[in-house]
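Participant: This is a predicted model, with the sequence first.
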Amino acid sequence: MSPLFRRNEEKAARKAAARQEIERLRGVPVDDLATELMQALGPDGPTHGTSIRVQQLCEYLLRDYPGAGQMDTLNLSAPVNRALDRLERIGLVSPISVTRSPVWRITPLGESTLTEGDLRERLRGR
């Protein structure tokens, strides 16, 4: 088998795995996705607790799937926005409108919630 052919098969397999993960994430309940996103918004996330764009959050969710292309990654925008809206409603994140699409930042309440580990309770309204 040609090495080139093998690389194409590997690339196709990575892309298929990424698409499967995207479909799985699209079906995750909003509160579960919000919980995952809080990790990305915190100090251990890709921007270390500074503001972050929705696209970066989508990429964070697919960080273990290198086959995800930019267009595939953006298929997560709608569920990510729903999860961010949920977190905003309970005061854990806030949007900063600097362009047409806001960037998001964790709030002080969000930071303490993440540190204390009681995000699930906050999402349940406790």
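Facilitator: Yes, it's here.

Participant: alpha carbons only for contacts and neighbour counts from here, please
Facilitator: Will do.

Participant: Whichever helix in the chain runs longest: which residues count as buried?
Facilitator: Using DSSP state H to define each element, the chain has its longest helix at helix 3-26. For helix 3-26, the neighbour count (16 or more other C-alpha atoms under 10 Å) marks 14-15, 17-19, 21-22, 25-26 as buried.

Participant: How about stretch 80-89?
Facilitator: For stretch 80-89, burial by neighbour count (16+ other C-alpha under 10 Å) applies to 80-81, 83-88.

Participant: ok so, going back, helices or strands up against the longest helix of the chain?
Facilitator: helix 70-74 (3 or more C-alpha pairs under 8 Å, 6 or more residues apart in numbering; DSSP states H and E).

Participant: ok, structure two:
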Amino acid sequence: MHPVTTGRKALGATNLTADIATLTAVANDVGKDHIFLRQLICLARKNDVLIGFSTSGNSENLTKAFIQAKEIGLSTIGFSGQTGGEMSKCNAIDICLTVKTDSIHRVQEAHLTSYHILWDLVHSLL
């Protein structure tokens, strides 16, 4: 059940790709591999959850964010595609769900579906 329709409090969430000014500033001043890591340092709190998506599983900026998340005390869930790439080997990711296909479209469709199922489960079980 959706929290809005049942009158329950929804979980807060922050999209680390939404603030273009922050993304470009960090990419220009520090480097593109730090665009998520720097935001986590500012925004994340122990017991938060980081969920990250990579079609190839080889996004270094995401892998660095997962490592930082573990240092802060976050739980981590990764969604990858193809062979899982570096994400499937990253010890900082608690659960890595890999869509084993080379089709970028299928990977992204599976990620989207899985994310919505996860959202429903979390809100149903709270």
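Facilitator: Structure received. Bear in mind the structure is a predicted one, so any value in this text is a computation, not a measurement.

Participant: Just the TM-score for the two chains, thanks.
Facilitator: After superposition, the two chains reach a TM-score of 0.27 (TM-score structural alignment, normalised by the length of structure 1), with 59 aligned residues with a C-alpha RMSD of 5.0 Å.

Participant: hang on, the earlier thing: out of the buried residues of stretch 80-89 of structure 1, which are inside strands?
Facilitator: Using DSSP state E, the subset of the buried residues of stretch 80-89 of structure 1 located in strands is empty.

Participant: Could you dump the residues you listed into CSV with distance to residue 116 of structure 1 added?
Facilitator: Converted to CSV, the buried residues of stretch 80-89 of structure 1 look like this (distance: C-alpha to C-alpha, whole Å):
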residue, distance to residue 116 of structure 1
80, 23
81, 24
83, 20
84, 20
85, 22
86, 19
87, 16
88, 18
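
Participant: Show the subsequent helix or strand relative to the longest helix of structure 1.
Facilitator: For helix 3-26 of structure 1, the following helix or strand on the C-terminal side (DSSP states H and E) is helix 30-41.

Participant: Okay, angle between that next one and helix 3-26 too, please.
Facilitator: 120 degrees (axes from the mean of the first three to the mean of the last three C-alpha atoms, to 10 degrees).

Participant: Now compare the buried residues of helix 3-26 of structure 1 and name the two farthest from each other.
Facilitator: Maximum pairwise distance among the buried residues of helix 3-26 of structure 1 (C-alpha to C-alpha): 18.4 Å, between 14 and 26.

Participant: What residues sit buried inside the longest helix seen in structure 2?
Facilitator: Of all the elements of type helix in structure 2, the one with the most residues (DSSP H) is helix 104-125. Using 16+ other C-alpha under 10 Å as the test for burial, helix 104-125 of structure 2 gives 106-108, 110-111.
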